[in-house]
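Q: Here is my input, please return the structure:
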Amino acid sequence: MDKTPQNYIEWQTLQQAYDKYEFGSLAIKLLAVILTFVGLITNMQLCLLLSVVAILWLQDGIWKTFQSRFEVRLLEIEKMSETNATSEPAFNTEWQKQRPGVFGLVKAYLCNSLKPTVMYPYIVLLAVIGLSYIFGAK
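A: Model prediction:
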């Protein structure tokens, strides 16, 4: 990493934010697991339980979309460090220039929701819910 104070401070700040978003994503996944098992234990209606998991899945995708914005700038800073170039901190300005419209944002949210590391627990939870209701039906 380039030891230019400006680049290093920006990189460090963004890396910390990136890591916090990763923790937030894991918290959303844990909440989905907990709510799924509480829903199964309390015999929550199938549609309601599936909706809760789907909402948390999409929320996780939105969260990961926000995180990906930090990643773009982190990679730019790291690339600059290879050439010892410096830049003005421009995270918000650059993001605003590239910000997609409503449909672009929805597309980004859905694309991030379908990444394997995001969708993994939700697919399993949906399968557990489905199997529980199939085999637990009275």
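Q: C-alpha only now, for contacts and for neighbours.
A: OK.
Q: right, and residue 4 touches residue 86 too?
A: Yes. With contact taken as C-alpha atoms under 8 Å, residue 4 and residue 86 are classed as touching, separated by 7.2 Å.
Q: Next, the buried residues of stretch 30-49.
A: Using 16 or more other C-alpha atoms under 10 Å as the test for burial, stretch 30-49 gives 32-33, 36-37, 39-40, 49.
Q: Here is the second sequence; please produce its structure so I can put it next to the first one:
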Amino acid sequence: MNALHHEWLALQAQHERYEALALGVKLTAFAAIVVVADNTLALALLALLWLQEAVLKTFQSRLGERLLAVERGVKSGTEVAAMQLHSDWLASRPRGAGLAAEYLKSALRPTVALPYPLLMALVAMI
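A: Model (predicted):
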């Protein structure tokens, strides 16, 4: 097995781990509305968890981009330098507002955003 195959296996495992972590954040958000009695604190906690999940999903998407690059290289047989995840990301890393926009874009993805406004509305109604 060559280096790209090893890299793909490691990246895929981490990609799936981020999915599990995001699910854990969602479950924690649900538990927060049950456990936290103060509505203001519960809303703040939900907003923080929403942002945390957005950060996790942003990290996951970076892994996904590298996975796709590795897969293209393996499929086409073209030379792709192995183990360049961070170097490639650093070369295109957004700064300041661009980085914040990347996190916001992740926060607004339907698979991330769906439960949070609903949970916030539920807290507001209680």
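Q: TM-score for the pair, please.
A: Aligned and superposed, the two chains score 0.93 in TM-score terms (TM-score structural alignment, normalised by the length of the second structure); 125 aligned residues with a C-alpha RMSD of 1.2 Å.
Q: Mind putting the buried residues of stretch 30-49 of the first structure into a markdown table with distance to residue 81 of the first structure?
A: Output for the buried residues of stretch 30-49 of the first structure, formatted as a markdown table (distance: C-alpha to C-alpha, whole Å):
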| residue | distance to residue 81 of the first structure |
| --- | --- |
| 32 | 39 |
| 33 | 41 |
| 36 | 45 |
| 37 | 47 |
| 39 | 50 |
| 40 | 51 |
| 49 | 48 |
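Q: May I see those residues organised as TSV, with distance to residue 114 of the first structure and secondary structure added?
A: Converted to TSV, these look like this (distance: C-alpha to C-alpha, whole Å; DSSP: H, G, I helix; E, B strand; the rest coil):
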residue	distance to residue 114 of the first structure	secondary structure
32	16	helix
33	18	helix
36	20	helix
37	23	helix
39	24	helix
40	25	helix
49	20	helix
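Q: The equivalent of residue 94 of the first structure over in the second structure: which element?
A: Residue correspondence, TM-score structural alignment: residue 94 of the first structure in this structure matches residue 88 in the second structure. Using DSSP states H and E, the secondary-structure element containing residue 88 of the second structure is helix 85-92.
Q: so after that helix, what's the next helix or strand?
A: helix 97-107.
Q: Give me the mean distance between the following helix or strand past that next one and the first structure.
A: Next in sequence after helix 97-107 of the second structure, counting helices and strands by DSSP H and E, comes helix 110-113. Average distance between helix 110-113 of the second structure and its aligned residues in the first structure, after superposition and using mean C-alpha distance after the TM-score superposition for the first structure, equals 0.5 Å.
Q: State the distance from the residue nearest the centre of the first structure to residue 30 of the first structure.
A: Ranked by distance to the mean C-alpha position of the first structure (C-alpha atoms, centre = their mean), the top residue is residue 64 at 2.0 Å. Applying C-alpha to C-alpha, to the nearest Å, the value for residue 64 of the first structure to residue 30 of the first structure is 15 Å.
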